[in-house]
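>>> Below are the sequence and a predicted model for it; my questions follow.
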Amino acid sequence: MRLVIARCSVDYVGRLTAHLPMATRLLMVKADGSVLVHSDGGSYKPLNWMSPPCKLVEGNAAGIESADGASASPGRLWTVTNKTGEHLLISIDEVLHDSAHELGVDPGLVKDGVEAHLQVLLAQHIETLGDGFRLVRREYPTAIGPVDIMARDGAGAAVAVEIKRRGDIDGVEQLTRYLELLNRDPLLAPVRGVFAAQEIKPQARTLAADRGIHCLVLDYDLLRGRDDPSQRLF
């Protein structure tokens, strides 16, 4: 990765045009060929960028002019061109820092507490749904997609469970579609639903209650055995 801090102006020339006036910015050139222009604000989002594959040429490019028609000295203009012929023109007035670093292969982000983890843990601790519950199957197949968990309650009735990290209206709608389909099967009906999530939005709770769906808030640390409610002060 190459990191350049410079006073520069930036023009995007393509399907539309965009201009960033002269200011001090961070220019990032990644090994995958992408080029990003950052300011000291705006969190992680760049002000402008060019996605790979693209080509970076340092020096004036004939026939390409910035939005304001300004010219740049040879070696002071970066011309970044993508596969569709669009250009990112970076006119550099002063370089304050220029360094290159070999980062190597990144192992990728390992997420904890995703829906797949919650599904496995809830299946292992199916009694979280209530006394007498037993697991029938994870990823129970239907014609419109798999139900996260199919279980039976203490009375032997079928229960379909939809699991989300953040429970919103879309998740309730998804479970509603599963229930409508499952209840057409005389070997399963009646099937009731449980909407389980680490956090459930009020609108989702209201819709679930209207459709006879029970809501269950999941405690991820408790399911993992890393939390003991008896040790809490409140």
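Arrived safely, thanks for sending.

>>> Every contact and neighbour count from this point should use C-alpha atoms.
Noted.

>>> what are the ranges of the strands in this protein?
Assigned by DSSP state E, the strands in the chain fall at 2-13, 17-29, 35-38, 48-50, 54-58, 77-82, 87-100, 134-140, 147-152, 158-167, 191-200, 214-217.

>>> Same list (those) but as TSV, adding mean neighbour count and distance to A123.
Below are the strands of the chain laid out as TSV (neighbours: other Cα atoms under 10 Å; distance: least, Cα to Cα, whole Å):
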stretch	mean neighbour count	distance to A123
strand 2-13	19	47
strand 17-29	17	45
strand 35-38	20	44
strand 48-50	19	44
strand 54-58	15	47
strand 77-82	21	48
strand 87-100	18	48
strand 134-140	16	7
strand 147-152	22	7
strand 158-167	23	10
strand 191-200	21	12
strand 214-217	18	14
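
>>> Could I get these in a markdown table, plus columns for distance to V120?
Output for the strands of the chain, formatted as a markdown table (distance: least, Cα to Cα, whole Å):
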| stretch | distance to V120 |
| --- | --- |
| strand 2-13 | 42 |
| strand 17-29 | 40 |
| strand 35-38 | 39 |
| strand 48-50 | 40 |
| strand 54-58 | 42 |
| strand 77-82 | 43 |
| strand 87-100 | 43 |
| strand 134-140 | 8 |
| strand 147-152 | 9 |
| strand 158-167 | 10 |
| strand 191-200 | 13 |
| strand 214-217 | 16 |
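
>>> ok, structure two:
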Amino acid sequence: MRVVIAKCSVDYAGRLNAHLPLATRLLMLKGDGSVLIHSDGGSYKPLNWMSPPCSVSDVEVEQDQADAGITEIWKVVHHKTADMLVINIHEIFSDASHELGVDPGLIKDGVEAHLQKLLAEHIETLGEGYQLVRREYFTAIGPVDILARDENGGHVAVELKRRGDIDGVEQLTRYLELMNRDPLLAPVQGVFAAQEIKPQARTLAEDRGIRCVVLDYDALRGMADHNALF
């Protein structure tokens, strides 16, 4: 992973265009090929990013750009969608590379991990006609608990919590924004599932078009125990 602190401006060109004006930011170039741009706020969510597969190249700085204070230009191009992220570097304050190795992944606590397993085995709990695609669907910014298909064949990303709060909704929102950039997945709907969902989290989720589902852990366990008898 390469971690750079730099004064920069950023332009994103694709299905949506976006501009970040000149400011000091954290740039992360990860080993999986993703590029993420962070500020000192906004918690874990990047201001903008490019998911893999993509490539990063240095572009020659024209004289008028140099006169404007630009010292480097990084061009990030997505291999499938041709979306492009252009990072105009004015000054680099820190530039370090680290080899992190293979990560063992997130180990969930017993109840949450078991809840994920049970829901995957009984995915029809979310609705008639639902089918499991896989558990722990990995993205450039972390694993989605469950990826499924609904009765119409559309993709559904499921985020599971024991107690659902606003942070969980924000996490799922981030996954959905990224996954909906992938033409092989889009459109992707979201389901926020938990044993208990706080009212504020439900309001935020529904405002963002995310369906909330309250899960009965004991009922799911009972379904598994019942099936084991046959």
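That came through fine. Everything numeric here is computed off the predicted structure, so don't read it as measured data.

>>> Quick check: TM-score for this pair?
Once the chains are laid over each other, their TM-score by TM-score structural alignment, normalised by the length of the second structure reads 0.49; 118 aligned residues with a Cα RMSD of 2.0 Å.

>>> Of all the strands of the first structure, which one comes closest to T176 of the first structure?
Closest to T176 of the first structure of these is strand 191-200 (Cα to Cα; 8.0 Å).

>>> helices and strands around that closest one, which ones?
Strand 191-200 of the first structure sits against strand 158-167, helix 169-182, strand 214-217, with contacts defined as 3 or more Cα pairs under 8 Å, 6 or more residues apart in numbering; DSSP states H and E.

>>> Of all the ones you listed, which one comes closest to L77 of the first structure?
Taking Cα to Cα, strand 158-167 is the member of these nearest to L77 of the first structure, at 46.4 Å.

>>> quick one, which of the strands of the first structure is nearest to A208 of the first structure?
Of all the strands of the first structure, strand 214-217 sits nearest to A208 of the first structure, with 6.7 Å by Cα to Cα.

>>> any idea which helix is longest in the second structure?
Assignment by DSSP state H gives helix 166-179 as the longest helix of the second structure.

>>> right, and C215 of the first structure touches F195 too?
Yes - applying Cα atoms under 8 Å, one finds C215 of the first structure in contact with F195, separated by 4.8 Å.

>>> could you pull out the strands for the second structure?
Ranges of strands in the second structure, per DSSP E, are 2-13, 18-29, 35-38, 48-50, 54-59, 72-78, 84-97, 131-139, 142-149, 155-164, 188-197, 211-214.

>>> looking at the ones you listed, which is buried most?
Across the strands of the second structure, averaging neighbours per residue (mean count of other Cα atoms under 10 Å) puts strand 155-164 on top, at a mean of 22.

>>> List the contacts of that strand.
Outside strand 155-164 of the second structure, the residues that touch it by Cα atoms under 8 Å, 6 or more residues apart in numbering are 111-112, 115-116, 144-150, 168, 172, 176, 185-198, 201.

>>> returning to that earlier point: using a markdown table, please lay out the strands of the second structure together with distance to N227 of the second structure.
Formatted as a markdown table, the strands of the second structure follow (distance: least, Cα to Cα, whole Å):
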| stretch | distance to N227 of the second structure |
| --- | --- |
| strand 2-13 | 49 |
| strand 18-29 | 47 |
| strand 35-38 | 45 |
| strand 48-50 | 44 |
| strand 54-59 | 45 |
| strand 72-78 | 45 |
| strand 84-97 | 50 |
| strand 131-139 | 18 |
| strand 142-149 | 21 |
| strand 155-164 | 23 |
| strand 188-197 | 22 |
| strand 211-214 | 22 |
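
>>> who wins for proximity to D225 of the second structure among the ones you listed?
Distance to D225 of the second structure, taken as Cα to Cα, is lowest for strand 188-197 among the strands of the second structure, at 19.1 Å.

>>> Packing partners of the closest one?
Using 3+ Cα pairs under 8 Å, 6+ apart as the contact definition, the elements that strand 188-197 of the second structure packs against are strand 155-164, helix 166-179, strand 211-214.

>>> Check which helices and strands the last one sits against.
If I follow you right, that is strand 211-214 of the second structure. strand 188-197, helix 199-207.

>>> circling back: among the helices and strands packed on strand 188-197 of the second structure, which is nearest V76 of the second structure?
Between those, helix 166-179 lies closest to V76 of the second structure; by Cα to Cα that is 15.9 Å.

>>> Stretch 175-193 of the first structure spans what distance, first to last residue?
Using Cα to Cα, to the nearest Å, one end of stretch 175-193 of the first structure lies 7 Å from the other.

>>> now stretch 96-111 of the second structure
End-to-end distance for stretch 96-111 of the second structure: 39 Å, by Cα to Cα.

>>> cool, and stretch 2-22 of the second structure?
21 Å.

>>> that older thread, with distance to V86 of the second structure as added columns, please give the helices and strands packed on strand 188-197 of the second structure in JSON lines.
Formatted as JSON lines, those follow (distance: least, Cα to Cα, whole Å):
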{"stretch": "strand 155-164", "distance to V86 of the second structure": "29"}
{"stretch": "helix 166-179", "distance to V86 of the second structure": "18"}
{"stretch": "strand 211-214", "distance to V86 of the second structure": "35"}
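
>>> mind listing what R134 of the second structure touches?
Contacts were defined as Cα under 8 Å, 6+ apart; by that measure R134 of the second structure touches A120, I146, L147, A148.

>>> again, only using 6 Å
Counting by Cα atoms under 6 Å, 6 or more residues apart in numbering, R134 of the second structure touches L147.

>>> L88 of the first structure now?
Contact analysis of L88 of the first structure by Cα under 6 Å, 6+ apart lists D11, Y12, T79, V80.

>>> quick one: the first one and V37 of the first structure, what's the gap?
This means D11 of the first structure. 11 Å.

>>> got the helices and strands packed on strand 211-214 of the second structure as JSON lines, with distance to W74 of the second structure columns?
Converted to JSON lines, those look like this (distance: least, Cα to Cα, whole Å):
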{"stretch": "strand 188-197", "distance to W74 of the second structure": "30"}
{"stretch": "helix 199-207", "distance to W74 of the second structure": "35"}
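
>>> Nearest approach to C54 of the second structure belongs to which of the ones you listed?
Set against C54 of the second structure and scored by Cα to Cα, these come closest in strand 188-197, at 21.3 Å.
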